[in-house]
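Chemist: need coordinates for the below:
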Amino acid sequence: MKKIICFAMFLALSLPPLGACALTLAVEDAWEPYANPDGTGMSVEIVTAAFKSVGVEVVLEVLPYARVLHEVKSGKYVGGFNVAREASREDDFLWGREMLFLAHAHYYHHKSSPLRAQDPRSLQDGERVGVIRGYEYGNLFHDHEGIVRVWANRHDQIIDMLRLGRVQAVIMFEKTAGLYLREMHLEDEIQAAFPSEPSRIFVAFSKRRPEVPHYLELLDEGLRRIKADGTYQAILDKY
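Modeler: Now for the predicted structure:
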């Protein structure tokens, strides 16, 4: 499929599109079920439905998360997702008013060796926490100087670390944890201990592309439309 980025599609949001145009966005490849390796997933459905509602076809480039960030920041792509909007990268990208969704996360522990902590602040110095390289977990996690962060590339890897006792906890987003623990038959062994900070998930837009303000406005409008007509909630309910 020929990928075309259109620089002019509407005279105004209320007018119909001028021709068939496509916007190429980068999406991460391993945050199931939000974004799957085959380019499907909850956030993919939200983004494509929002843009479709304002007449924009989306073409996806599925990439590792670190590449999504790098190549959007460099201007290779107009935008990419799923990016947590946090202070550490607020100035790296342009952001719309409408977030895609709020992703809830927990610290998980093994029932044979439960954490003594009741919240992120009370984790003990030296406790090892498994996390995914490049992901954002909030200020409470990043500012805790006593814990040992053990980074991995995939969720099954940090789950295995926990199962084998190599870490005392892992942080996973709820829907991801539910999917992996079911597939790995570990629902009875690995359980949520307490909440981590939720993440506000956005499409991050490049500061290096002149057409970005146009697409920012269209995405915000599209998200408002699908929230108003029930499409957004129907997508959430599937997952």
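Chemist: hey, let's count contacts and neighbours off CA atoms from now on
Modeler: Fine.
Chemist: what helix or strand is the residue nearest to the spatial centre of the chain on?
Modeler: Centre of the chain computed as the mean C-alpha position; nearest residue by Cα atoms, centre = their mean is Asn82, 3.2 Å away. For Asn82, the element it lies in under DSSP states H and E is strand 79-84.
Chemist: now do that strand: everything it contacts.
Modeler: Here strand 79-84 makes contact (Cα atoms under 8 Å, 6 or more residues apart in numbering) with 24-28, 35, 43, 68-69, 72, 136, 199-206.
Chemist: cool, stretch 97-106 as well?
Modeler: The contact list for stretch 97-106, computed with Cα under 8 Å, 6+ apart, reads 43, 46-47, 171-174, 192-203, 220, 223-224.
Chemist: next one: it to chain centre, how far?
Modeler: 8 Å (Cα atoms, centre = their mean, to the nearest Å).
Chemist: quick one: end-to-end distance for that stretch.
Modeler: Using Cα to Cα, to the nearest Å, the end-to-end distance of stretch 97-106 comes out at 26 Å.
Chemist: swap in stretch 116-124?
Modeler: Looking at stretch 116-124, the gap from its leading to its trailing residue is 8 Å under the measure Cα to Cα.
Chemist: helices along the protein, start to end?
Modeler: Listed in chain order, the helices of the chain (DSSP state H) span 42-53, 65-74, 139-142, 155-163, 174-183, 212-228, 231-238.
Chemist: please give the structure of this sequence too, so both can be compared:
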Amino acid sequence: MLQQKTNHRIWQFKPMLLMCALYLLAPSTDAALETHETMTIMVEDAAAPWSDHDGTGYANDVVVAAFKEMAVEVQLKVVPYARCKYAVLNGTSVACFNMSWLPELEGKIKLASQPIFYVNNDIFESMKTPLPKPLKGTCTLPPGTVVGTVRGYEYSPQVTALQSAGGVFESTESDIQNLKKLAARRLSAALIVTNDLEAKTQKTKQSGAEDAVQFAFNCGVETATIGFSLTHPDGLRALKMYDEGYRRIQANGVLKQIHAHWFPSQPVDRL
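Modeler: Reported below is the predicted structural model:
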């Protein structure tokens, strides 16, 4: 009788033991959330306040936060923009920012679905030798005008039309270098990327040329975001993760927090 009773108790506990075993073998949801990968992404080095040489910037924070939502730790590799763009075009880097669209990128790079920010393509002139003013709302320069641009940057169709109409483009590594060259009268004009969140004089002050150069007129507006390589094996996967991560930081308020940190006095809709 005693043996039968013992077997009966063991039989009663078998379902419970089985459930415990299955629970121990099953993957933990919390553990799954804690697992992550590390991804290296290139970013330009001379586009403050979006992306600066020290790895800080509004765009840098946005990209890192979006991937963090997807349990991906991003390591930013800060390089000149031309190198950033070249690496993503040839597939040695999974992504590069801040990029704008050009037809030549078709089939090579796919941009994120949402812009990170908007920029103006502005012509600056020397105060001593001002440029002829075009008609309001147009972007024209006399043929032969030497214009400073940044190596590798994507510019608006209006800017492309300037070159087609006889403008002579000379490229350097940054807008700051071009403003210095313009102040030294080594250029006739400089094509500078600005934004509505800062004064037009922001970069002229950074270059030390605020008493020698000034804004002349606008040549279009571009969106800037992160571009993913279509030849890199992780390019499309990284794009999908980023797009979803960006959607999440929009919904949970993280994007607004980043904006408030960098632009405390400006509304979010000005990005």
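Chemist: TM between them?
Modeler: Once the chains are overlaid, their TM-score stands at 0.82 when taken by TM-score structural alignment, normalised by the length of structure 1; 225 aligned residues with a Cα RMSD of 2.4 Å.
Chemist: circling back to that earlier point, aligned to the residue nearest to the centre of structure 1, what sits in structure 2?
Modeler: In the superposition onto structure 2, Asn82 of structure 1 corresponds to Asn98 when matched by TM-score structural alignment.
Chemist: at which residues are the strands of structure 2 located?
Modeler: 37-44, 72-79, 95-99, 109-111, 117-126, 146-150, 168-172, 189-194, 213-229 (DSSP state E).
Chemist: so what does Ile176 of structure 2 match up with in structure 1?
Modeler: Aligned counterpart of Ile176 of structure 2 in structure 1: Asp156 (TM-score structural alignment).
Chemist: now do Arg185 of structure 2
Modeler: Correspondence of Arg185 of structure 2 to structure 1, assessed by TM-score structural alignment: Gly165.
Chemist: tally of neighbours for its match?
Modeler: Residues near Gly165 of structure 1, counting by other Cα atoms under 10 Å, number 15.
Chemist: before we move on, what about the one 10 residues further on?
Modeler: Per other Cα under 10 Å, the neighbour tally for Lys175 of structure 1 reads 16.
Chemist: my guess is Pro120 of structure 1 meets Ala193, correct?
Modeler: No: Pro120 of structure 1 is not in contact with Ala193 according to Cα atoms under 8 Å; the separation is 9.9 Å.
Chemist: show me the longest helix that occurs in structure 2.
Modeler: The single longest helix within structure 2, with elements called by DSSP H, is helix 2-25.
Chemist: the more surrounded of Pro120 and Ala193 of structure 1?
Modeler: Each of Pro120 of structure 1 and Ala193 had its neighbours counted (other Cα under 10 Å), and the higher figure belongs to Ala193 (22 against 17).
Chemist: can you find the partner of that one in structure 2?
Modeler: In structure 2, Ala193 of structure 1 lines up with Ala216, judged by TM-score structural alignment.
Chemist: and the gap between the nearest residue to that match once chain neighbours are set aside and Thr145 of structure 2?
Modeler: Across the structure, with Cα to Cα, 6 or more residues apart in numbering as the measure, the residue nearest Ala216 of structure 2 apart from its sequence neighbours is Phe124 (5.1 Å). The gap separating Phe124 of structure 2 from Thr145 of structure 2 is 12 Å, by Cα to Cα.
Chemist: joint contacts of those two?
Modeler: Ala189.
Chemist: the two: who's more crowded?
Modeler: When Phe124 of structure 2 and Thr145 are compared for neighbours, Phe124 comes out ahead with 26 against 17, by other Cα under 10 Å.
Chemist: ok, that one - contacts?
Modeler: Ala189, Ala190, Leu191, Ile192, Val213, Gln214, Phe215, Ala216, Phe217.
Chemist: and it, what pairs with it in structure 1?
Modeler: Structural alignment (TM-score structural alignment) places Phe124 of structure 2 against Tyr108 in structure 1.
Chemist: ok, now Gly57 of structure 2?
Modeler: Alignment of Gly57 of structure 2 against structure 1 is given by TM-score structural alignment, with Gly41 as its counterpart.
Chemist: how near is the match of Ala193 of structure 1 to Asn120 of structure 2?
Modeler: Using Cα to Cα, Ala216 of structure 2 is found at 13 Å from Asn120 of structure 2.
Chemist: then Gly245 of structure 2?
Modeler: The spacing between Gly245 of structure 2 and Asn120 of structure 2, counted by Cα to Cα, is 27 Å.
Chemist: show me which residues of stretch 28-38 of structure 1 are buried.
Modeler: Glu28, Asp29, Ala30, Trp31, Glu32, Pro33, Tyr34, Ala35, Asn36, Pro37 (16 or more other Cα atoms under 10 Å).
Chemist: and those residues, which two are furthest apart?
Modeler: Glu28 and Pro33 (11.4 Å; Cα to Cα).
Chemist: and of the contacts of Phe124 of structure 2, the nearest to Val72 of structure 2?
Modeler: Comparing the contacts of Phe124 of structure 2 against Val72 of structure 2 with Cα to Cα places Ile192 closest, at 34.0 Å.
Chemist: how about that closest one: what's its closest non-neighbour residue?
Modeler: The shortest distance from Ile192 of structure 2 to any residue other than its chain neighbours is 5.1 Å, reached at Asp122 (Cα to Cα, 6+ apart).
Chemist: what's the neighbour count on the one you found?
Modeler: The number of residues packed near Asp122 of structure 2 is 22, by other Cα under 10 Å.
Chemist: state the distance from it to Leu131 of structure 2.
Modeler: Using Cα to Cα, Asp122 of structure 2 is found at 13 Å from Leu131 of structure 2.
Chemist: and for these two, which residues touch both?
Modeler: Both Asp122 of structure 2 and Leu131 are contacted by Ala216, under the criterion Cα under 8 Å, 6+ apart.
Chemist: contacts only, for Asn139 of structure 1.
Modeler: Shown here is Asn139 of structure 1, which makes no contacts under the criterion Cα under 8 Å, 6+ apart.
Chemist: so what corresponds to it in structure 2?
Modeler: In structure 2, the residue paired with Asn139 of structure 1 is Pro157, using TM-score structural alignment.
Chemist: got it, and Ala22 of structure 1?
Modeler: Under the alignment defined by TM-score structural alignment, Ala22 of structure 1 is paired with Thr38 of structure 2.
Chemist: kind regards, and thank you for your time.
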